[in-house]
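Chemist: This is the structure alone, sequence omitted:
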């Protein structure tokens, strides 16, 4: 089988396990040389602790591929530059970035600490920006490249204690769309892939952190019109669309967000049909808003969120 990414060099962040590891192996299988970036630790076959990045790089090399490990943090601007320089030092160039590193700190927004909020924004939002910022100039030198971000989709459904995570993912979407516009002139395509429910440590941490799992599952089944609780997909279901976007055939595609549901691929659009109402006299009064807004929201299909007033 021909390897469509022969000669290409890819950086995959958060590649020590889960979806990132699956990306690293999938890209390597198509011939790409991989910089495996992760901060985590793992235990090798002899019981010795090593970086999870080193463990995945070792797996790729054992399978006949080329890979090196990197343990710099995406959350730090200068460290993110060092990740990209690892690719240049080891393999002479950079063609592909999969900005996949992520974390969660589960807490309601009104109970979150400043550190929890900053930790999540630093890895997801800052980390994606930092990596894109330092990867793009190196790709320009080569005449182009591919950037894939890891997004997420709220789908109009409330996931408890994930306010910081959702805010960070929204920032990633904006970074992706802007980078797609700004970098297209340099032959760099930028897209986002939104994993569905996937068997990863982050997903396990979310489900373990739920206060009322039964209510959450019941609400999810009703919202998504599922007959039963769907099993989490394996991480290996996510990378194929990303690998395709790195190929010559996929590189014309940019500024898109692909949503995974197991092996099924959907397309997320950022536009929606807007519904407007006008005041009857040219200027809104509080009385008219009270009379009309609830019915308008219901007819527009807006999700209902009931707040109980505690004011006297």
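Modeler: Looks like it arrived, so ask away. All values reported here derive from a predicted model rather than from experimental measurement.
Chemist: Please make it C-alpha for all contacts and neighbour counts, starting now.
Modeler: OK.
Chemist: Test my guess that residue 69 contacts residue 33.
Modeler: No: using Cα atoms under 8 Å as the test, residue 69 is too far from residue 33 to be in contact (11.4 Å).
Chemist: These two - which one has more neighbours?
Modeler: residue 33 (29 against 24; other Cα atoms under 10 Å).
Chemist: where along the stretch 151-300 of the chain do the helices fall?
Modeler: Under the criterion DSSP state H, counting those that start in this stretch, the stretch 151-300 of the chain contains helices at 163-183, 201-208, 213-224, 239-246, 286-300.
Chemist: With mean neighbour count and distance to residue 113 added, can I get these in CSV?
Modeler: As requested, the helices of the stretch 151-300 of the chain are arranged in CSV below (neighbours: other Cα atoms under 10 Å; distance: least, Cα to Cα, whole Å):
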stretch, mean neighbour count, distance to residue 113
helix 163-183, 20, 11
helix 201-208, 14, 18
helix 213-224, 13, 24
helix 239-246, 20, 34
helix 286-300, 11, 33
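Chemist: how far does stretch 141-154 stretch from start to finish?
Modeler: 37 Å (Cα to Cα, to the nearest Å).
Chemist: repeat for stretch 198-213
Modeler: Termini of stretch 198-213 sit 17 Å apart (Cα to Cα).
Chemist: just stretch 122-131 next, same as before
Modeler: End-to-end distance of stretch 122-131 (Cα to Cα): 12 Å.
Chemist: here comes the other one, which I'd like you to weigh against the first:
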């Protein structure tokens, strides 16, 4: 389905490698003009390599597409504004922002400076906001636009050993839902993707995270396939087609949703909604009544994801 993004201008952050690279190249193939944003940092957030973004731009141009490189950082509001301005300066408009953060999963309280949840740097949800804020100013004025963020299953349903990472990615999913409600009236959509793919980030996931799950008898997120080991076999380019779909006119009615995307599978994730409830006629619970009714109905049959282990 070529040219589904003809005439569109897209910003893709973190698009020098991995999932982002595939998205930038497919969007260009579909007719979009692309701002390839990547400062070329290492996994731990150090370093700078302008050639990382420029190589992807060269590949797009060699294939007949249109793209420019941008090495601005999303870590500051000023950087986010300059990224948006790069689209305007080079192509005169902006229609799509795809916001990837290459944040390696870290266990519990372990932190690192730079690309992930750092001590001194902004967190991933804040970094996402630096671009979204400035893009949405334009989107509101033109009454159209697409915002596509990247969350994680760790943030959506939890994954033992990844507290910082899960909290950050949950924040991105929540931010996306707020943007969807705030901007929907202007014809703008905002949706999140939880990807599974084999990238250099997989090598940054400490073995201790998997060890913690195994030691505690806790299942990983791979109960339905796509576990820690299986990620090694998932092509990062496989995420791009669904991102391009969300960016296209075909998805104009899709707003505030989260999708799990991996391999040959795309799943719509359920929205948090009340499932069942109990109430009391007196207006105030007494402990005996509450305990009996909660145990007999509200919490009956709930499985413990991390059951206590026998010593």
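Modeler: Now that the structure is in, tell me what you want to look at. This structure is a prediction, so every number in the text was calculated from the model and none was measured.
Chemist: where does the TM-score land?
Modeler: Laid over one another, the chains give 0.81 as their TM-score (TM-score structural alignment, normalised by the length of the second structure), with 298 aligned residues with a Cα RMSD of 3.4 Å.
Chemist: I'd like the helices of the stretch 151-300 of the first structure as CSV, with distance to residue 90 of the first structure appended.
Modeler: Below are the helices of the stretch 151-300 of the first structure laid out as CSV (distance: least, Cα to Cα, whole Å):
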stretch, distance to residue 90 of the first structure
helix 163-183, 25
helix 201-208, 30
helix 213-224, 46
helix 239-246, 20
helix 286-300, 55
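Chemist: Out of these, which gets nearest to residue 49 of the first structure?
Modeler: helix 201-208 (18.8 Å; Cα to Cα).
Chemist: what's the mean deviation for that closest one versus the second structure?
Modeler: Following the fit onto the second structure, the mean deviation recorded for helix 201-208 of the first structure is 2.3 Å by mean Cα distance after the TM-score superposition for the first structure.
Chemist: That helix versus helix 213-224: what angle between them?
Modeler: Angle of helix 201-208 of the first structure versus helix 213-224, following axes from the mean of the first three to the mean of the last three Cα atoms, to 10 degrees, is 110 degrees.
Chemist: my read: residue 188 of the first structure touches residue 147, true?
Modeler: Yes: using Cα under 8 Å, residue 188 of the first structure makes contact with residue 147 at a distance of 7.3 Å.
Chemist: of these two, who's got more company?
Modeler: residue 147 (30 against 26).
Chemist: next one: the helix or strand hosting the more buried one to chain centre, how far?
Modeler: Using DSSP states H and E, residue 147 of the first structure sits in strand 145-150. Centroid separation between strand 145-150 of the first structure and its chain, computed with Cα atoms, centre = their mean, to the nearest Å, is 10 Å.
Chemist: Contact partners for the nearest residue to residue 210 of the first structure once chain neighbours are set aside?
Modeler: Closest residue in space to residue 210 of the first structure, ignoring its immediate chain neighbours: residue 160 at 7.2 Å, by Cα to Cα, 6 or more residues apart in numbering. Applying Cα atoms under 8 Å, 6 or more residues apart in numbering, one finds that residue 160 of the first structure lies in contact with 107, 108, 210.
Chemist: Selection in PyMOL covering whichever of these are buried, please.
Modeler: The buried residues among the contacts of residue 160 of the first structure can be selected in PyMOL (16 or more other Cα atoms under 10 Å) with this line:
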select buried, resi 107+210
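Chemist: what span of the first structure lines up against stretch 3-22 of the second structure?
Modeler: Using TM-score structural alignment, stretch 3-22 of the second structure lines up with residues 3-22 of the first structure.
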